[in-house]
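> prediction below, plus the sequence it came from.
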Amino acid sequence: MKAFIVLVALALAAPAFGRTLDRCSLAREMSDLGVPRDQLARWACIAEHESSYRTGVVGPENYNGSNDYGIFQINNYYWCQPANGRFSYNECALSCNALLTDDITNSVRCAQKILSQQGWSAWSTWHFCDGSLPSINDCF
């Protein structure tokens, strides 16, 4: 009986861990959200290197005490409001927990805002994604 209760508890908690996409599923979802197709290979590369395509990832604490959230590892000091009430500029006007859900809409919108303000180099993993990348066309 205890094993059954543990299994039920794990099954109910599983959605809290987020989901793992792959290169093509991310590209298709981002395309559906209106992201230009010529950016999709770069976004896929960033997601691969930042979170291994996982939506529920909270990165380890950074040097300044901040954390990074979600598939694109968006920083809570500048872009989202952490649940602990810590100061944030919250430029994307959303809770950091909104970046951890299976629905990547908030993550995509916030990442696009970061891109428009800071460029691709806002992501520390950008050096992996700068230059020629494999075509994303095979995903469509």
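It's in. Residues are numbered from 1 along each chain as shown.
> going forward, measure contacts and count neighbours with C-alpha atoms only.
Noted.
> where along the protein do the strands fall?
All strands of the chain, identified by DSSP state E, fall at 68-69, 74-75.
> nearest the geometric middle of this structure, what residue?
residue 71 (1.9 Å; CA atoms, centre = their mean).
> this is the other structure I want to compare:
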Amino acid sequence: MDRCSLAREMSNLGVPRDQLSKWTCIAEHESSYRTGVVGPENYNGSNDYGIFQINNYYWCQPANGRFSYNECALSCNALLTDDITNSVRCAQKIQRQQGWSAWSTWKYCNGALPSIDGCF
């Protein structure tokens, strides 16, 4: 996946166009647009999953049965597929609850970003 294919797919899933530059920036810095990535273990033993690197302690249920609040009510493995519907829905929930700064990479995306319009 690349910036434009992600933007188009997110737009097709109903994500507002004025948010697409932010989401694509986060995906670039979190996973390099890769859907199948599981991040290294965090300080608390948790891991981050998928294109938006969603944390398994709060947002999804890891396959190993480890405790999770599982706020998005889905398996972490559901965030590792090329169908990004689950990742987008869960990321939107995180953004609604915690804002853009929920992603540590937000510091790279909080400001003027290149227009996404050329992708459409």
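On my side now, so go ahead. No experiment lies behind these values; they were computed from the predicted model shown.
> ok, the residue nearest to the centre of structure 1 - contacts?
47, 50-57, 99-100, 104, 107 (CA atoms under 8 Å, 6 or more residues apart in numbering).
> that one corresponds to which position in structure 2?
Taking TM-score structural alignment for the superposition, residue 71 of structure 1 sits opposite residue 51 in structure 2.
> what sits closest to its match if chain neighbours are left out?
Of all residues not flanking residue 51 of structure 2 in the chain, residue 35 sits nearest, at 4.4 Å (CA to CA, 6 or more residues apart in numbering).
> trace that neighbour over to structure 1, please.
That one, residue 35 of structure 2, aligns with residue 55 by TM-score structural alignment.
> cool, residue 79 of structure 2 as well?
Taking TM-score structural alignment, residue 79 of structure 2 has residue 99 as its aligned residue in structure 1.
> what residues are up against its match?
55-56, 69-71, 106-107.
> again, only using 10 Å
Counting by CA atoms under 10 Å, 6 or more residues apart in numbering, residue 99 of structure 1 makes contact with 18, 55-58, 68-74, 80, 105-108, 110.
> now the buried members of those.
18, 55-58, 68-74, 80, 106-108, 110 (16 or more other CA atoms under 10 Å).
> name the surrounding residues that touch the helix ranked longest in structure 2.
The single longest helix within structure 2, with elements called by DSSP state H, is helix 85-98. Applying CA under 10 Å, 6+ apart, the contact partners of helix 85-98 of structure 2 are 9-10, 13-15, 23, 35, 49-54, 58-60, 71-76, 78-81, 84, 99-103.
> what does residue 25 of structure 1 align to in structure 2?
Under TM-score structural alignment, residue 25 of structure 1 pairs with residue 5 in structure 2.
> how far away is its match from residue 56 of structure 2?
Going from residue 5 of structure 2 to residue 56 of structure 2 by CA to CA, to the nearest Å gives 26 Å.
> so those two - more neighbours on which side?
Each of residue 5 of structure 2 and residue 56 has its neighbours counted (other CA atoms under 10 Å); residue 56 has more, 24 against 14.
> that older thread, wait, the residue nearest to residue 51 of structure 2 touches residue 52, no?
Yes. Judged on CA atoms under 10 Å, residue 35 of structure 2 makes contact with residue 52 at a distance of 8.2 Å.
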